[in-house]
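Asker: Pasting the sequence and the predicted coordinates here, then a few questions.
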Amino acid sequence: MKRLQVLMLGASLEQNGGIATVEKLIIKYSSPQIEIQHINTHDEGSIAHRVIVFGKALATFFWKLLSQKIDIVHIQISEGGSIIRKAICCVIAFIFDKPVLMHTHGAEFPLTYAKLPQGVQQVLSKLFQRCQGFIALSESWQDYYVLNLGLNPKQVIVLPNPCELPTEIPDRKNQTQISLVFCGRVGQRKGTFDLIKAFANLPDHQRKCTRLIIAGDGEIEKAQQLAANLNLADQVTFLGWINSEKRDEILSQANVFILPSYNEGLPLAILEAMGWSLPIIATPVGGIPELVISNQNGLLVTPGNIQQLSSAMELLIGNEDLRLSLGITARKNVEPLDIRNYSIRLEDIYYSLSQFN
């Protein structure tokens, strides 16, 4: 089997968020037969900084296509400006007659796409239809892209995000202090404010034996002010953005993971929590309901329904047997998504697309 040269275009590997995490996992666990070179097309910062980063990325992309034998161009795409940036990268790859694997992540891609002029939508659809492969994170996302972008169903590959599974799971029996954990960008889309309000609605006796930990960047000051207004300042801990080591430490000590989002792709945070054998409280948006099944490995609540969210929290805080059984099933359900299995599948995809080169 010949060695493949893959160019991956996507967010900076130093950036916070799930896309960078997936990129790093793919690179870390790629086999010796796959050489992946990463080109940073986006970084956080001012508009001028982002333009400079993308300009350098295009120059590097051109140079590598001119000077090296590249077999696959693997493009990570999100929402917003990412759609236009990656469309430009797509055109360049097609000029050099390289197979393109588009890898979609954006939870709000449909919102961005719907706002674009019809002519732009048609151009983007034509570009995406020319891609040799198109990765969607779930079957529901696959249906969206086929229906709205006119993709061939055979072109779209359902490949949920991967995760690194811990080898040892802590014993969580007979714990009197319960830890509820949220990991993600603090703000409205992820339901952080709903979570704080729902926590405030818990019965006093439960709230006194429970702590809510919120890890992530974003609108932290606004969330802290809300917690203070609800007299929760001593019971809600804000960690800001945390690295993978701190994340694993927090999840190992947690009892329940909560992510009450309004829009999602397939959040890596949920996969990581399931890997730590945690029951999940989440919303049935994006690819989540294909992974989180109510009363099997977690509980699903309606986005924005604070009473439902409070009730789900109250149920799991008060029922240790249910917490543990849901968590055990969560771990079993996520094992097929271990990065080692994912890497084998992605390698097969690379080789199947390389025939177009």
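Answerer: Now that the structure is in, tell me what you want to look at.
Asker: only C-alpha atoms for contact and neighbour calcs from this point on.
Answerer: Noted.
Asker: ok, which stretches of the stretch 51-200 of the chain are helices?
Answerer: For the stretch 51-200 of the chain, the helices defined by DSSP state H, counting those that start in this stretch cover 81-95, 109-115, 118-130, 139-149, 192-200.
Asker: Most tightly packed of those helices?
Answerer: Of the helices of the stretch 51-200 of the chain, the one with the most neighbours on average (mean count of other C-alpha atoms under 10 Å) is helix 192-200, at a mean of 22.
Asker: mind checking how far that helix is from the chain centre?
Answerer: How far helix 192-200 lies from its chain's middle: 22 Å, per C-alpha atoms, centre = their mean, to the nearest Å.
Asker: Give me the residues contacting that helix.
Answerer: By C-alpha atoms under 8 Å, 6 or more residues apart in numbering, the residues outside helix 192-200 that reach it are 186-188, 207, 212, 223, 226-227, 230, 232, 259-261, 304-307, 309-310, 313.
Asker: Just tell me which of the helices of the stretch 51-200 of the chain ends up closest to Leu300.
Answerer: Closest approach to Leu300 among the helices of the stretch 51-200 of the chain (C-alpha to C-alpha): helix 192-200, 13.6 Å.
Asker: Contacts only, for the residue most central in space within the chain.
Answerer: By C-alpha atoms, centre = their mean, the chain has its centre lying nearest to Pro267, at 3.4 Å. The neighbours of Pro267, taking C-alpha under 8 Å, 6+ apart as the test, are Gly18, Asn161, Ile288.
Asker: want to compare, so here's the second one:
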Amino acid sequence: MKILLLGGDEKILQANSDSQKRLAGYGYLAEQIYIVIFSAKKIQPRQTGNVFIYSSGGCFRLTALCKGYFLAKKLIKQEKIGAVSSQDPFESALAAWYLRKNCSIKFNIQVHGDFFSQKFWQRQKWLNFFRYYEAVWLLKKADSIRAVSQRIKKSLIDKFEISAEKIIVVPIYADFSSLELMSSVKKPDTYSLEPFVFLIVARLSKEKNLPMVLRVFSKLRQNGRGAVLRIIGEGREREKLEGLARKLKIQDKVEFLGWLNKEALCSEYRIADCFLLASDFEGWGLAPLEAAYFGLPIVMTEVGVCGEIFQPKNDALCSSPRDEQKFLVNMQRVFSDRVLRELLGQNAKAALAKLLTREQTMELYKKAWFT
């Protein structure tokens, strides 16, 4: 069967990007895979093996959606495509539902984010109130749903009474092959003379709740403890976060590094002492898995891989989202207890054995698309 994928991830349009390479690797799952990205960027169609990538073009979001819909409809008729899968349960899913209705093909929705188990996402902006109910309606119309975690599957069943049989959990495959050589390199001899390094790898967006981390880090510093915070990532919140660091008078102890290439990122994992994740919600979360691969102790909120890969207290120190005091206590414990740090790091790395292999992940994709 030929498959059509719809979404808004513009990284897929970038030549040789990780997103494009990942999707190209799915080619053997279907006769052909066609990908339409809703984007203002108009590129010439690209082909990698039996995977074809298109962009909609269009100056505005609504224009891009309309152009993408008609492009997708044309591809379905020309190429006799049998199923459509949307990258999200919102606007992409709405376009996919119209295609299913007008072209009589199978309709799959992918849910990458934990949007529904709590209300943090709904409160981010007023538009999400309407998108929430849009998603509820569309999810019930889908022939199958791919959720990236059991947590998301449970929220869909509990909140919307969606049949468990049509929800297939397909975690995001974690490929550590590019990190393998880097992880075995020892830390520099001068490492023990350096301050304690807390590390964050995240998009600088509201749901990552980085202001809480800055406040907690400031309190930890007030206790006379020498530590630095290194933040890898970019996003709309960067200017606000830099301003908050200045307000808290920790700007000389917090460094915003932007996005780094793989080699530089691995170097940061190697010199770090503890990995932090304070998100309000996560679908899965590759960064904590990478941190575990490097044997780092992890302090995180109870989101994403917490509870599925990492067991609280044993593999990572976890707290409820927005629980600032508990997050501070967990940071202090890791900071002050070397034995605990080593134990958590070892346990987190061992927990990676629970991850599915690439072959197992691909089989679940086939089940989600062809059910």
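Answerer: Sure thing, it's come through. Predicted model only: the values in this text are computed from it and were never measured.
Asker: What TM-score do the two superposed chains give?
Answerer: TM-score for the superposed chains, counting by TM-score structural alignment, normalised by the length of the first structure: 0.81, backed by 336 aligned residues with a C-alpha RMSD of 3.2 Å.
Asker: ok, the residue nearest to the centre of the first structure to Val73 of the first structure distance?
Answerer: Distance, Pro267 of the first structure to Val73 of the first structure, by C-alpha to C-alpha, to the nearest Å: 24 Å.
Asker: same question, Leu326 of the first structure
Answerer: Counting by C-alpha to C-alpha - Leu326 of the first structure and Val73 of the first structure are separated by 40 Å.
Asker: Which one's more surrounded, those two?
Answerer: The neighbour comparison of Leu326 of the first structure against Val73 (other C-alpha atoms under 10 Å) goes to Val73, with 28 against 25.
Asker: residue in the second structure matching the more buried one?
Answerer: Aligning on TM-score structural alignment places Val73 of the first structure opposite Val84 in the second structure.
Asker: now that match, nearest residue through space, not along the chain?
Answerer: Nearest non-adjacent residue to Val84 of the second structure, counting by C-alpha to C-alpha, 6 or more residues apart in numbering: Leu4, 4.6 Å away.
Asker: ok, that neighbour - how many residues close by?
Answerer: The burial count for Leu4 of the second structure: 24, using other C-alpha under 10 Å.
Asker: Alignment lookup: Leu9 of the first structure to the second structure.
Answerer: Alignment note (TM-score structural alignment): Leu9 of the first structure maps to Leu6 of the second structure.
Asker: That match: how many residues sit nearby?
Answerer: Using other C-alpha under 10 Å, Leu6 of the second structure has 27 other residues around it.
Asker: which residues touch it?
Answerer: With C-alpha under 8 Å, 6+ apart, Leu6 of the second structure has these contacts: Ile35, Val36, Ile37, Phe38, Val84, Ser85, Ser86, Gln87, Ser92, Ala93, Ala96.
Asker: one step back: wait, the match of Val73 of the first structure touches Ala96, no?
Answerer: Yes - counting by C-alpha atoms under 8 Å, Val84 of the second structure touches Ala96, with 6.3 Å between them.
Asker: so is the equivalent of Phe38 of the second structure over in the first structure in a helix, a strand, or just coil?
Answerer: Aligning on TM-score structural alignment places Phe38 of the second structure opposite Thr41 in the first structure. Here Thr41 of the first structure is recorded as strand under DSSP: H, G, I helix; E, B strand; the rest coil.
Asker: where does the alignment partner in the first structure of Glu308 of the second structure sit relative to Phe134 of the first structure, distance-wise?
Answerer: Under the alignment (TM-score structural alignment), Glu308 of the second structure pairs with Glu290 in the first structure. For Glu290 of the first structure, the distance to Phe134 of the first structure (C-alpha to C-alpha) stands at 19 Å.
Asker: before we move on, what about Ile27 of the first structure?
Answerer: Between Ile27 of the first structure and Phe134 of the first structure the distance is 19 Å, computed by C-alpha to C-alpha.
Asker: higher neighbour count, these two?
Answerer: More crowded of Ile27 of the first structure and Phe134, by other C-alpha under 10 Å: Phe134, with 26 against 16.
Asker: The more buried one contacts Leu101, correct?
Answerer: Yes - between Phe134 of the first structure and Leu101 a contact is recorded at 5.7 Å, counting by C-alpha under 8 Å.
Asker: any idea whether the residue with the largest distance to the centre of the first structure is helix, strand or coil?
Answerer: Distance from the centre of the first structure peaks at His205, with 34.6 Å (C-alpha atoms, centre = their mean). Recorded secondary structure, His205 of the first structure: helix (three-state DSSP).
Asker: is it true that Cys89 of the first structure touches Ala57?
Answerer: No - counting by C-alpha under 8 Å, Cys89 of the first structure does not reach Ala57; the two are 9.4 Å apart.
Asker: Wasn't Leu265 of the second structure part of a helix?
Answerer: Yes - looking at Leu265 of the second structure with three-state DSSP, it is inside a helix.
Asker: Aligned counterpart of it in the first structure, please.
Answerer: That one, Leu265 of the second structure, aligns with Arg247 by TM-score structural alignment.
Asker: Give me the neighbour count for its match.
Answerer: Using other C-alpha under 10 Å, the number of residues around Arg247 of the first structure comes to 16.
Asker: What distance do you get for it to Asn297 of the first structure?
Answerer: For Arg247 of the first structure, the distance to Asn297 of the first structure - C-alpha to C-alpha - is 21 Å.
Asker: circling back to that earlier point, for the residue nearest to Val84 of the second structure, which three-state class applies?
Answerer: strand.
Asker: hmm, back to that, residues near the closest residue to the match of Phe38 of the second structure other than its chain neighbours, how many?
Answerer: Residue nearest to Thr41 of the first structure in three dimensions, not counting chain neighbours: Phe54, with 4.9 Å by C-alpha to C-alpha, 6+ apart. Residues within reach of Phe54 of the first structure, counting by other C-alpha under 10 Å, total 17.
Asker: check contacts around Val285 of the first structure.
Answerer: Taking C-alpha under 8 Å, 6+ apart, we find Val285 of the first structure in contact with Ser261, Tyr262, Asn263, Glu264, Gly265.
Asker: Give the burial count for the aligned partner of the third one in the second structure, as a bare number.
Answerer: Looking back up the chat, that one is Asn263 of the first structure. Using TM-score structural alignment, the partner of Asn263 of the first structure in the second structure is Phe281. Close neighbours of Phe281 of the second structure, defined as other C-alpha under 10 Å, add up to 24.
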